[in-house]
Each structure stands twice: as C-alpha cells, then as structure tokens.
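Engineer: Structure for this input, please:
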Amino acid sequence: MKPLVPTIRAGALAPILGWMAKSGRPVEAALRDAALGEQAVGDPDSPVPLLNAIELLRGLARAEGPDIACRVASGIEIQEIGALGAAIRARPTPRQALHVVSVLMPRHCTHERFTVENTASGVRVIESWSVRFDAEALHLAQQYVAALIRALCAATRGAAPLLDRVEIPPHPSVGVAHLARWLGRVEAAAAPRLVVEVPARVADARLAPLTGAHTPPPEWTTLHADGDLLQSLRWTIAAMLGPEEVSLDSVAAAAGVTRRTLQRRLAAEGLTFSELLDGTRLDLAIRLLTQSAAPLGEVASRLGYANAPALTRAVRRWTGATPRAVREKGAAGLQGRNAAAGNGGAKR
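Structural biologist: Take a look at the predicted model:
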C-alpha cells in the first residue's frame, strides 16, 4: 500500500522560501499557514508532507500572481533543491541530467512520476502525479517543475528559446497565457500531465561547471511508494513540529484523509495519535541533543515547546534524564529506554 502521507524532500521548498526571504515576504507566516515547521527550512533532504508544500506555493501564488513558480525559479541554481539538484548538476548536459532525475525521483518524492524520452529533435519530459490535486494546485505544481527544467537548461548559458514546447494543465482562472514570457510556446493540456520538450541544441549543450557538485549520499534513501505507514506519519509530524500545535486534524489534512480514518489506521497499528506524537518528539529530541550543539531553547522551539524548562520536563518523562545528561550520554546510552517506546509512541 502507498504511504498514508504523500511526501517530498524539503529541498523542493528551498527556492520558494529563498525567494520570499530575499523579497521581504513573511516566511514564518507562510510556513504557519501551510502547517509546516522549521524542518522545512532546515535540512533540504528531510521529508515534508507534499500537500502542505503545495499549499505553501498556492498561498504565495494567490498573493503574488499565478506565474509565481516561474518567477521563483527564474534566478536559481538547480542545486538549491538539495541532493537531487546536486546530482543533476554533476552531469555534463541537460539530457543526461534529466535522465538522472527519472532514476532518482523515487528518492525525492513518493507520488511524482518523471519520465524522459529521447526524440529525433531532442528530449521530451513527461511529468505527472499519482495523488489527486485540484486544478489550481496541479497547475502550480507542474508550472514549478517546468520552470526548474528551464532553470537547468539556462545553466548551459545558451540562447533562447531554451524549450521547444510546454504542454501544461491550465490554471482554472487564467489558463496558460501567463507562462509564455517564461516558458515560450505553451499549450493547454487536456490530460493531467506536464510535457516539456527540450531541443537537442540545448539538451546536449555543456552545463557550466559547478564546484562541489555531488551525487546523493548513501543515506539519502528511497521514499518508497509502498512504504511504512508509521514512518510516513513520523516524517509528517517532524516536518510540522514548531511553534504551532501539531494536531490530529492537521496531520489528517496532510495525509488527505479524515481524522476518523487516521484514528482507525493508527488503532490498527496499536497506537493513539498522542503516542505517535510523543514518540516522534522523543526520536527528534534525542537526535537534536546528541547530534547537534543547538542550545536547549532552540531544541525546545524545534519540538514545539514554549521554553527550555518545558523541554526538560518532557525529556525527563521520556528518558528519566535531563537534556544535558542525554547530550553527554549520547544516543547509545538511551537505546533501551528509546526502544521501550515501541512503534513510535513514548508512553505517558
């Protein structure tokens, strides 16, 4: 079965949040409105809920205009999107880079399909989603993908037009005409898929050299489309933790199910939502305390606690030790206690 929560790497949000920060837009408010926490602006390779990421883009589009994905991607370097971007830019040409995306996509997103075909005139990319979006969300998501492909092609420093043709599902209010200035020849798609055609002169041009490009590290694992339900939920909760409360309703919304359905599925795993939330906080607390030098106040904020004393009380309840002792002992010293939490729930 597919994971309950459609998931994407946080690096997909990096260009969007970077554009907002540079343009003086309220990043924290946008994250809060999309029910995302600090993980979305931290490690670019950490998983975040896909539907929340799309809501962040939708909110920005409604404030800034329906071509916002093209505007965001117009000035970026493709490696900004994390390990996938770095792997792309390690290839010598756009053609080779796009074929790498088709191979690595399962590591980047659970529900995105990305295929690349060599044609007589160049390269054709076909992108679609195995999760249902409304017309506005689908247009914005696929506009962003098309704009990122254009950004990759722009790294050849070749002459325009960089794309031969783009076929994209129309925006429900403004169609596709607003994309022509960015993408060139744009046509409205009848099917819920994106088609981008790159001419051979661009597809086979040399990408500008990039210092420090690398392939994904071994731990950058596949986000399995038939993966573990609880792992999928832990990723979601971790990405949502922060100043705002992570509730059963907010996690159900990220999963695209009702709260009752989520409760039923958790009950089948022998867990309550409170236990899952507690267990996710426990795992993240130990990781932050043992693998970083972040001050306790910063760790508390990351986990959604008001202050360091609240964090201390929670860590004592979970482990019987203070955060300082956990930091000194390291994760190995807490393995037995952590294992007692079972399948994701630190017992109260």
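
Engineer: switch to C-alpha atoms for all contacts and neighbour counts from now on
Structural biologist: Fine.

Engineer: all strands of the stretch 101-250 of the chain, in order?
Structural biologist: 112-118, 122-129, 165-168, 186-188, 194-199 (DSSP state E, counting those that start in this stretch).

Engineer: Now do the contacts for Gly304.
Structural biologist: Residues in contact with Gly304 (CA atoms under 8 Å, 6 or more residues apart in numbering) are 241-245.

Engineer: again, only this time at 10 Å
Structural biologist: Contact partners of Gly304, counting by CA atoms under 10 Å, 6 or more residues apart in numbering, are 37-38, 240-246, 281, 298, 310-311.

Engineer: Alongside the first, I'd like the structure of this one:
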Amino acid sequence: MKPLVRNATLSGYVELSQSLGIDPRGLMRQAGLDPAGLAVQDRWISGAAVILLLELSATAARREDFGLLLAERRRFSNLGPISLVIREEPDVRSAVELLVRHEYMYNEMLHNRLSESSGLATLKVGLEVGEAMATRQATELAVGAFHQVLRNFLGTRWQALSVCFTHSAPADLGTHRRIFGTTVEFNREFNGIIFYGNDLNVPNPMSDPLLRTYARQYFESIAVSRDTTVLDRVRDLIEVLLPTGRCSIEQVACSLGVDRRTVHRHLAASGETFSSLLNATRAQLAEHLVANPRRSLTEISGLLGFSAPSAFSRWFRERFGCSARDWRAQRTGPRGLGEGPPLSAARRGPHL
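Structural biologist: So this is what the prediction gives:
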C-alpha cells in the first residue's frame, strides 16, 4: 500500500494558490485529489498525489519556492492530535523526538532522524514515496515545516547553522534567505537542518506541567501502531468520510492511492467486505451517538452518512431490532441512565 498523508498537509494550499493566481481545484483534480475533501483535515490521502500536486502548482505559478511558501502557513494544529502533546513537552528535545518517533501518525512518507555529534544536532528529513518522481516542493515543505516547529520553541530570532537541500538552488533565493537566512545550502548530501545541540535543552515556554500528564495520557489512548493494517486504515477512513456523505469504496480507494479491486482484495484477506465494515463501523458509531440525548436523530442520520432520516430509521431498526427512539429511551430512561440494553443487536445479529 502506498504511503498516505493527512489532508492537513495541504492546509493553506487553496489560499496560497489563489494568491498566486492559479486554480487550486483544477490542479487538485489533475493530481487525482478531491477538492471537497480538504474540509476534512484528518482524512488520509495519497502522498504521491500530494507530491504531484505541489510540483504542478509550482510550475503553474512559476514559483520554485511554492513548497516553502506553503510551509510558512503551517501551524502546530496541522500536525493533528500529536500537536496537543508536543506543546506540553518540557523541552525542545523531547518535543522533536516525539515528532520524529511518531511521524507516521501525520505523514507516512516521512522518515526523519535526529542525531547529535560534537555539540551539533542534525535533523535529517527524508521522503519515501514508493515511486520515482520529483519531490523538490514536498521536500522544501517538510524541511520548512520542521524549521517552523523549531522556531515556535526557540523564538523567531533563532537561526539554524545550516539548512540543507540535495537539489540545486532556485533562480531566485529571496524566499529561502528570508525564511532560513544566509545559511541555506544546496547540492548537499542530505535534506535537513543543522543546529547547536544545546538548543535541544531549551525549556519549552509553552509547556504547562499540570497539563503534561493529561496530554500524554490522551496521546497514548489514540496513538496507533506503525504496523497499522489495511483493515484499520479503511475503518478509519469510513469514520472520517461518513459525515461528508461521500463514503464509498471509490473514495476510500482514492484516499489510499489504490484502485477498488485492491481494497476488496485486502479486506477479503481479513474476512471482510466493504459493506460489512461500513455497517459494523456505522453500528459502533450509532451506539454512541444515539445514546447522547443532546443530538437529534436527524443530526445523527447525517453524521452516519444517510441521505435522509427515513433511510437511517430503516437501517437502525434492521440492525438493532427496534427504532432509534426506543433504543435511546432504553438507554436514558428512569430504569437506569446509561445502562442500556443487556446486549445490542449489533453484536448479536449476523455480520452483514
């Protein structure tokens, strides 16, 4: 399976493209990406498609610094749930090590390494795409984003000793020197950042010791294994796509960077079909949503991807053996708030 990245990787892409006078949606469709999908930040999409989009955009805008301009728009929040944890880490070292160790949680193409020697720290930034293609813009986006993270911790006046790129210098170095200073170098043997090792020991000014434990506990509860299976990926994508009303095997395959036959084959190897996984995921979400009296059944219908409340009602009765309204009453009635029925029909019934 090809590596994926979170939609948040393209945060700011539409605005940047429009400011440079190019058509972001047309370019996204050309790269095989769904423009409407950008609204779902946690959706996973093909890393190769993102790389292609950045190269197409740089060419259309005639800006060799396109990836770097996009990096300037990155924020901690673009990293997803891990951003909540690194903000509370006690020092720069632990924050950067956490980002490197859990890089697969926000970008499966990234393969970074932090090393120290002779008082210097080197953060090498690598991209593994799985196919031969130009990666200049994606590389500058990744290095620029890490540079932004370091500046968030060390202050806007902080400068690296050297910012290195394996590709050649652009015709216009203005943006690179504005962001990195005069220490940016090209045609080097690796992509990354060299800085003083002592910078890693600088306390994190954003850290709140009282929140650190809670942040770590939260992160450990959501952290996924690097060995996430295709089944896990499809299930996660179903959860993300259901509220958009665009949850189909075609959309899932597009997000995974494969065709629908490949998805079918991987699911079959796990004894599943797309329909069975969709129904099981819906049932699990429905139990939590319907049990919450603050959500209307019409709202829940939309969150579960149904085109109309009547379709949701029919599905729920077939799946759980009673209406959603009756099921909610059993959960929240005077017999015992939150106790629920002895065993839900979703677990008793046949696996559709």
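
Engineer: Let me know which of the strands of the stretch 101-250 of structure 1 is the nearest to Thr156 of structure 1.
Structural biologist: strand 194-199 (12.4 Å; CA to CA).

Engineer: Mean distance of that closest one to its aligned residues in structure 2, please.
Structural biologist: Superposing on structure 2 places strand 194-199 of structure 1 at an average distance of 2.8 Å from its equivalents, by mean CA distance after the TM-score superposition for structure 1.

Engineer: list the buried ones in the longest helix belonging to structure 2?
Structural biologist: Under DSSP state H, the helix in structure 2 containing the largest number of residues is helix 136-154. Of the residues in helix 136-154 of structure 2, those buried by neighbour count under the rule 16 or more other CA atoms under 10 Å are 136-150, 152-154.

Engineer: now swap in stretch 87-98 of structure 1 and tell me
Structural biologist: 87-98.

Engineer: Number of residues surrounding His266 of structure 2?
Structural biologist: By other CA atoms under 10 Å, 17 other residues sit near His266 of structure 2.

Engineer: Please apply the same query to Leu60 of structure 1.
Structural biologist: For Leu60 of structure 1, the number of neighbouring residues by other CA under 10 Å comes to 18.

Engineer: Excluding sequence neighbours, find me the nearest residue to it.
Structural biologist: Taking CA to CA, 6 or more residues apart in numbering, and ignoring the residues beside it in sequence, Leu60 of structure 1 has Ile68 as its nearest neighbour in space, at 7.3 Å.

Engineer: Could you report the distance from the one you found to Glu80 of structure 1?
Structural biologist: 17 Å (CA to CA, to the nearest Å).

Engineer: Of these two, which one has the most company?
Structural biologist: Higher neighbour count among Ile68 of structure 1 and Glu80: Ile68, with 21 against 17, using other CA under 10 Å.

Engineer: Could I get the contacting residues of the more buried one?
Structural biologist: 16, 57-58, 60-62, 74, 140, 143-144, 179.

Engineer: okay, those residues in CSV with distance to Arg165 of structure 1 next?
Structural biologist: Written out in CSV, the entries for the contacts of Ile68 of structure 1 read as follows (distance: CA to CA, whole Å):
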residue, distance to Arg165 of structure 1
Ile16, 24
Leu57, 24
Arg58, 24
Leu60, 26
Ala61, 23
Arg62, 26
Ser74, 17
Leu140, 18
Gln143, 13
Tyr144, 15
Leu179, 12
